[in-house]
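1. missing the sequence, but the structure's below:
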């Protein structure tokens, strides 16, 4: 994408003040039972969509709308992957965040390639903490990856530890290994660690994950891979499937999203696709432009007599 030719900004923004997460992560949330055949439909906000699901639900049986390169809103058309803030993404039903961290001294600046995104890791964590405190039925699955720095895994882990302890974010995270049930994850951020030694679930562990992330395939070639991954998740459940709709090939991310996102929506709302369950994590660019978060959320709610509202 020619990022190096366009220069970069070093992250100098201050960290948001850290606090202590109160009352989250208890895992004690009882979902309402599915209504009887003749009972009234009830409404459910997209902000609380996980409240309809039982505590025993494994996360790998969910269909989770997510954003690819969640903080990437600045740097021009070849860099921006989103046009809404992390706060707005969570409020719209997004429950997977792809967080790219540049190690700068003792902090993480959020980057997409060379471009600083006017956002710090503490800002992302504050957004998650505020949201989960207000909506304790929910969880956020967060991939944390090093971006545009090349410090050792040990140094990256040291800085991450500063956020956990010196900055007070440890209570926000679920750092246990293995994929949790929804009850074990409620009210917390489930760390999907894309760097050695951070704790949590090791992202892309082939024993746990099945990932489609062919980010350098143009839309005509990418679409069959997306569709095949959906079908595989339905036919061979067990692992946590991840199906990246995003691609950076040939055209800017927004242009590719304008081509791929409507195809995904059409497939998932078709007579065949609407019956699919347990599609896993679906990271997208610009999902708000096409209502894809709502479409994916509904794959968790079928047969429960629920009308989803914004």
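-> Cool, got the structure. No experiment lies behind these values; they were computed from the predicted model shown.

2. make it CA atoms for all contacts and neighbour counts henceforth
-> OK.

3. what about residue 150, distance to residue 102?
-> Residue 150 sits 9 Å away from residue 102 when distances are taken as C-alpha to C-alpha, to the nearest Å.

4. An error on my part: the question was meant for residue 281.
-> Residue 281 is 24 Å from residue 102, where distance means C-alpha to C-alpha.

5. one step back: if you count surrounding residues, which of residue 150 and residue 102 has more?
-> residue 102 (26 against 11; other C-alpha atoms under 10 Å).

6. Okay, and the more buried one sits in which element?
-> Using DSSP states H and E, the element containing residue 102 is strand 96-104.

7. Tell me where the stretch 1-150 of the chain has helices.
-> 86-91, 121-134 (DSSP state H, counting those that start in this stretch).

8. quick one: the closest residue to residue 209 other than its chain neighbours from residue 86, how far?
-> Closest residue to residue 209 apart from its sequence neighbours, by C-alpha to C-alpha, 6 or more residues apart in numbering: residue 240 at 4.8 Å. From residue 240 across to residue 86, the span is 23 Å (C-alpha to C-alpha).

9. which residues sit in contact with the most centrally placed residue in the chain?
-> For the chain, the residue nearest the mean C-alpha position is residue 96 (1.3 Å; C-alpha atoms, centre = their mean). Going by C-alpha atoms under 8 Å, 6 or more residues apart in numbering, residue 96 touches 64, 65, 66, 67, 140, 141, 142, 143, 281, 283.

10. Equivalent analysis for residue 245, please.
-> Here residue 245 is in contact with 213, 222, 226, 257, 260, 261, 282, 283, 284, 285 (C-alpha under 8 Å, 6+ apart).

11. Over to residue 84?
-> Contacts of residue 84 (C-alpha under 8 Å, 6+ apart): residue 73.

12. redo that, cut-off 10 Å
-> Contacts for residue 84 (C-alpha atoms under 10 Å, 6 or more residues apart in numbering) come out as 70, 71, 72, 73, 90, 92, 286, 287, 288.

13. just residue 127 next, same as before
-> 16, 85, 86, 87, 88, 90, 121.

14. what comes up buried for stretch 156-175?
-> Using 16 or more other C-alpha atoms under 10 Å as the test for burial, stretch 156-175 gives 156-157, 159-161, 163, 167-175.

15. What about those residues, which are in strands?
-> With strands defined by DSSP state E, the entries of those inside them are 173, 174.

16. And the buried residues of stretch 156-175, which is closest to residue 186?
-> residue 174 (9.4 Å; C-alpha to C-alpha).

17. before we go on, here's another structure to hold up against the first:
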């Protein structure tokens, strides 16, 4: 790793209140900022080949212990280095408020996109992958979910999006949003981006009755990703819950430190590629940093 990259990945210590560890963070502000980490990677790399930190239910900051999955605002998630978002708009009276289950998250799809565009204007070397999935029950709509998504994308500006059936190179994606589409187009128009899950390899065992079993699956898929096809997208969810045994937070406290230990002890011997996208609840900033550093391993 050269001195420029090392400087990029330096630690910025900030004053915060709440619990903050290298792997788990329940505070408002991350302890490390990685604003432009993609700028140090070459343009010709396929996005699918990168190691990318992501957040599960990115906007789930409200609703109590069963609903809350993050404590950082979207801006602070970007600042920490997160580049994959998991966005869940509900279709409600032709609008798109963000929900987690029954819990309204005090924002809208329009606001999420505006904040993402603001970030990309300030950091044009970066790109943002955005899984978009319809959440909860539709209510009193006069048009399809696709049409409502299309209206918001049009309001934001098509120039901020790449509509492609697969992930492009990093150079092609800089300064853009790539929607991973988990809803039907119903023949009403072109897809917004690669279909989710489509041809991706995804591990998302979110119903968890034993954290040891969950970790075994996470570790298995991280190993699969590192030995897989560089042109295929691998996404590993470290998140999960159980109505009685685990909240998103309590499971993150158990799984996130294991992911960090895995990153700190893995070797590059025999690896064909990076570990792909790693999606987390309440990630610690050092955990995110180690995922980013995997691009130079």
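-> Great, that's in hand. As the structure is a prediction and not an experimental result, all values here were calculated from the model.

18. returning to that earlier point: among the buried residues of stretch 156-175 of the first structure, which lie within helices?
-> In helices, judged by DSSP state H, the following of those are found: 156, 157, 159, 160, 161.

19. Tabulate those (a markdown table), appending distance to residue 128 of the first structure.
-> Shown next, in a markdown table, are those (distance: C-alpha to C-alpha, whole Å):
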| residue | distance to residue 128 of the first structure |
| --- | --- |
| 156 | 21 |
| 157 | 20 |
| 159 | 19 |
| 160 | 16 |
| 161 | 18 |
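
20. and stretch 159-168 of the second structure, which stretch of the first structure?
-> Aligning stretch 159-168 of the second structure against the first structure (TM-score structural alignment) gives residues 171-180.

21. same question but for stretch 56-76 of the second structure, I mixed them up
-> So stretch 56-76 of the second structure sits over residues 68-88 in the first structure, by TM-score structural alignment.

22. ok, residue 90 of the second structure - contacts?
-> Contacts of residue 90 of the second structure (C-alpha under 10 Å, 6+ apart): 96-102, 104, 108-109, 133-139, 145.

23. Show me what it aligns to in the first structure.
-> Match for residue 90 of the second structure (TM-score structural alignment): residue 102.

24. related to what we said a few turns ago, can you pick out the ones from the contacts of residue 245 of the first structure that are in helices?
-> Per DSSP H, the contacts of residue 245 of the first structure map to helices at 222, 226, 257, 260, 261.

25. farthest-separated two in those residues?
-> 226 and 257 (12.7 Å).

26. for the residue mapped onto residue 207 of the second structure from the first structure, helix, strand, or coil?
-> Under the alignment by TM-score structural alignment, residue 207 of the second structure pairs with residue 216 in the first structure. Using DSSP: H, G, I helix; E, B strand; the rest coil, the structure places residue 216 of the first structure in coil.

27. Please report the number of neighbouring residues for the alignment partner in the second structure of the residue nearest to residue 209 of the first structure.
-> Per TM-score structural alignment, the equivalent position to residue 240 of the first structure in the second structure is residue 233. Neighbourhood size, residue 233 of the second structure [other C-alpha under 10 Å]: 24.

28. and residue 233 of the second structure, what is it in contact with?
-> 46-50, 166-167, 197-202, 225, 275-277.

29. repeat that with 7 Å
-> Residue 233 of the second structure is in contact with 48, 200, 201, 276, counting by C-alpha atoms under 7 Å, 6 or more residues apart in numbering.

30. how near is the alignment partner in the first structure of the last one to residue 216 of the first structure?
-> For residue 276 of the second structure, the aligned residue in the first structure is residue 280 (criterion: TM-score structural alignment). Using C-alpha to C-alpha, residue 280 of the first structure is found at 22 Å from residue 216 of the first structure.

31. try residue 80 of the first structure
-> 16 Å.

32. cool, and residue 307 of the first structure?
-> 37 Å.

33. Kindly report the same for residue 112 of the first structure.
-> For residue 112 of the first structure, the distance to residue 216 of the first structure - C-alpha to C-alpha - is 15 Å.

34. Can you measure across stretch 238-255 of the first structure, start residue to end residue?
-> 34 Å.

35. swap in stretch 278-295 of the second structure?
-> Span of stretch 278-295 of the second structure from end to end, C-alpha to C-alpha: 13 Å.

36. Can you name the residues that contact the closest residue to residue 279 of the first structure other than its chain neighbours?
-> Excluding its sequence neighbours, the residue lying closest to residue 279 of the first structure (C-alpha to C-alpha, 6+ apart) is residue 63, at 4.8 Å. Going by C-alpha under 7 Å, 6+ apart, residue 63 of the first structure touches 277, 278, 279, 280, 281, 296, 297, 299, 300.

37. about what we covered before: excluding covalently adjacent residues, which one is nearest to the residue nearest to the centre of the first structure?
-> Using C-alpha to C-alpha, 6+ apart, the closest residue to residue 96 of the first structure is residue 66 (4.2 Å).

38. can you check residue 153 of the first structure too?
-> Per C-alpha to C-alpha, 6+ apart, closest to residue 153 of the first structure is residue 196, 5.9 Å.

39. re earlier: the match of stretch 159-168 of the second structure: how far from the chain's middle?
-> Averaged C-alpha coordinates place stretch 171-180 of the first structure at 15 Å from its chain's average position (C-alpha atoms, centre = their mean, to the nearest Å).

40. Which residue of the second structure is paired with residue 128 of the first structure in the alignment?
-> Per TM-score structural alignment, residue 128 of the first structure is aligned with residue 116.

41. Tell me the spacing between residue 286 of the first structure and residue 253 of the first structure.
-> 9 Å.

42. And for residue 212 of the first structure?
-> Counting by C-alpha to C-alpha, the gap from residue 212 of the first structure to residue 253 of the first structure is 17 Å.
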